[in-house]
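Engineer: Test case, fold it:
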Amino acid sequence: MLAVVTGASSGIGYELAVELARRGYDLVVASAGERLTEAAETFRALGRNVLEARVDLATPDGVDELWEEIEELGQPVDVACINAGVGVGGLFKDTDLDEELDMVSLNCASTIHLAKYVVKQMTARGEGRILFTSSIAGEMVAPREAVYAATKAFVLSFAHSLRFELKDTGVTVTALQPGPTDTDFFHRAGMDNTKVGSEGKSESQPDDVAKEGLEALFAEKDHVYAASLKTKIEGKLANAIPGEVKGAMHEKMARPLDEK
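Structural biologist: Prediction:
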């Protein structure tokens, strides 16, 4: 059995790979980060075959290179965890345009690009499981993370629609929707000096998020809010809370601590 995990060098992707290795899957792990090699050694220590793909998934060439390496294995993909993503924090009028366009390329374009290959292969075989990492932010009004939240809403919508399209093919689709999680996401997004980046991320641990995501995947659920109780409650209430209220809640968590 073979599983593909993108963004596997750290955080939720790393824990997804660990959990899949424990479940008996050989792995293809992809990341542009230097930590991938060390992570892959950890996965191999769990007794699985592991292929490292050091690729930049924010580029079409990077996605193509990853898929070529997968095809060269000659082994069908049983599970695909399309997880790679980044964030950019700050007021939209102040944030860097190039950083946000790169984020859209990684979070949205590469997700569609890789999913196209995965879905074609899985539907041809009549079986497979796909897990998309979205976010609770995909259902929120998210000032100071406006573009990031929009990318995750895109992924969530795509996952739900694709699930419906594939309902009679033997291929299942699940959306993983974490809340703030204790990873380096907020540091990379430039949000260390915020309440959510310094305190809120401790609400969930990445291993718990990964386990809940895979449990939902193998149970063939459409989505899961993971992993804290607060995230689950926010998810259940997301469509009932007025947008202005959701925006005010997110603004309080995402603005710099030294800003009044």
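Engineer: C-alpha only now, for contacts and for neighbours.
Structural biologist: OK.
Engineer: Tell me which residues are up against the longest strand anywhere in the chain.
Structural biologist: Counting by DSSP state E, the longest strand found in the chain is strand 171-178. Here strand 171-178 makes contact (Cα atoms under 8 Å, 6 or more residues apart in numbering) with 122-123, 126-136, 156, 159-160, 162-163, 166, 209, 213, 216-217, 220-227, 231.
Engineer: Among those residues, name the buried ones.
Structural biologist: 122, 127-136, 156, 159-160, 162-163, 209, 213, 216-217, 221-227, 231 (16 or more other Cα atoms under 10 Å).
Engineer: just checking, which of the residues you listed belong to strands?
Structural biologist: Going by DSSP E, the strands hold Gly128, Arg129, Ile130, Leu131, Phe132, Thr133, His223, Val224, Tyr225, Ala226 from those.
Engineer: Second chain to compare with the first, below:
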Amino acid sequence: MTMTALITGATSGLGYEFVKLFAKDGYNLVLVARNGQTLEEIKQTYTNVKVTIISKDLSVPGAAKEVFEEVEKQGISLDVLVNNAGFGLLGKFDELDIHEQLNMIQLNITALTELTYYFLKQMKQRNSGRILNVASTAAFQPGPLMSVYYATKAYVLSFSEALVEELSDSSVTVTTLCPGATKTNFGSVANVEGTKMFSRAMASDIVAKKGYQGMMSGKRVIVTGGLNMAGALGAKFMPRSLAAKIAKYVAGEK
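Structural biologist: Presented below is the predicted three-dimensional model:
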């Protein structure tokens, strides 16, 4: 029986790399993103699998539930949910636009939580399914100059790890992908391409493949890259005040 994966933020970056990986393995796809034209182009590209496109801006309240309702309306049963959509902003909290920051919280936290809630219920009923939530190495420490973004990713990691324990008696898995700087359009949107943190950005296809393989093997947390792993481990043991200072340093210009 052909399986189906839903991917948010599917038109570029990690999202599109996930599209390639799932399509290669013969998954039917439900692709969610804002840009309907690009979604249609992707649909025409992958003729070997069934592709359902849903054009929604998940930073808008209520959009996540509308996605779920559309999937139900079409009678689609999900085997995999990839919560990939998200964005960040560089700058001091009180100097950034508050509405953009609230949109970030809506997308990075609320939409991810809602989609997980709706589709997890179905997966538990079948006692089968995989969820991949994309966080970041930002999840492991406070992040001055990207304070809200770092906080949203800390939520994603904590939330996902808690679900792992709640689902320990089931066959449903939850995996959190925590990449460091990655070569996607995230850098340009967040305005961080010229910062120290992006000086060693990893290729998006490598990051996506590691996340995909880790999810398929049921891993709990995946940190991509040796330096990122060292940084994540170091953040656990150093004083949080020091971790915050380091994060502020790497958010500075090269």
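Engineer: Just give the TM-score of the two.
Structural biologist: The TM-score (TM-score structural alignment, normalised by the length of structure 2) is 0.93; 251 aligned residues with a Cα RMSD of 1.6 Å.
Engineer: how close does the longest strand of structure 1 sit to structure 2?
Structural biologist: Strand 171-178 of structure 1, aligned to structure 2 and superposed, deviates on average by 0.6 Å (mean Cα distance after the TM-score superposition for structure 1).
Engineer: could you check the angle strand 128-133 makes with that strand?
Structural biologist: Put simply, strand 171-178 of structure 1 runs at 20 degrees to strand 128-133, going by axes from the mean of the first three to the mean of the last three Cα atoms, to 10 degrees.
Engineer: Can you give me the neighbour number for Cys202 of structure 2?
Structural biologist: Cys isn't right for residue 202 of structure 2; it's Met. Met202 of structure 2 sits with 17 neighbouring residues when counted by other Cα atoms under 10 Å.
Engineer: For it, which non-adjacent residue is spatially closest?
Structural biologist: Thr182 (4.7 Å; Cα to Cα, 6 or more residues apart in numbering).
Engineer: The one you found is in contact with Asp205, isn't it?
Structural biologist: No - Thr182 of structure 2 is not in contact with Asp205 according to Cα atoms under 8 Å; the separation is 9.4 Å.
Engineer: Give me the buried positions along stretch 161-180 of structure 1.
Structural biologist: Leu162, Arg163, Val171, Thr172, Val173, Thr174, Ala175, Leu176, Gln177, Pro178, Gly179, Pro180.
Engineer: Taking those together, which two end up most distant?
Structural biologist: Farthest pair in these (Cα to Cα) is Val171 and Pro180. Separation: 29.2 Å.
Engineer: re the thing from before, following the longest strand of structure 1, which helix or strand shows up next?
Structural biologist: helix 185-188 (DSSP states H and E).
Engineer: List of residues touching that following helix?
Structural biologist: Val86, Gly87, Val88, Asp192, Gly197.
Engineer: how close does it sit to structure 2?
Structural biologist: Helix 185-188 of structure 1 versus its aligned partner: 0.9 Å mean (mean Cα distance after the TM-score superposition for structure 1).
Engineer: and the helix or strand that comes right after that helix, how far out from the chain's middle?
Structural biologist: Toward the C-terminal end, the helix or strand that comes next after helix 185-188 of structure 1 (DSSP H and E) is helix 195-198. Relative to its parent chain, helix 195-198 of structure 1 has a centroid offset of 20 Å by Cα atoms, centre = their mean, to the nearest Å.
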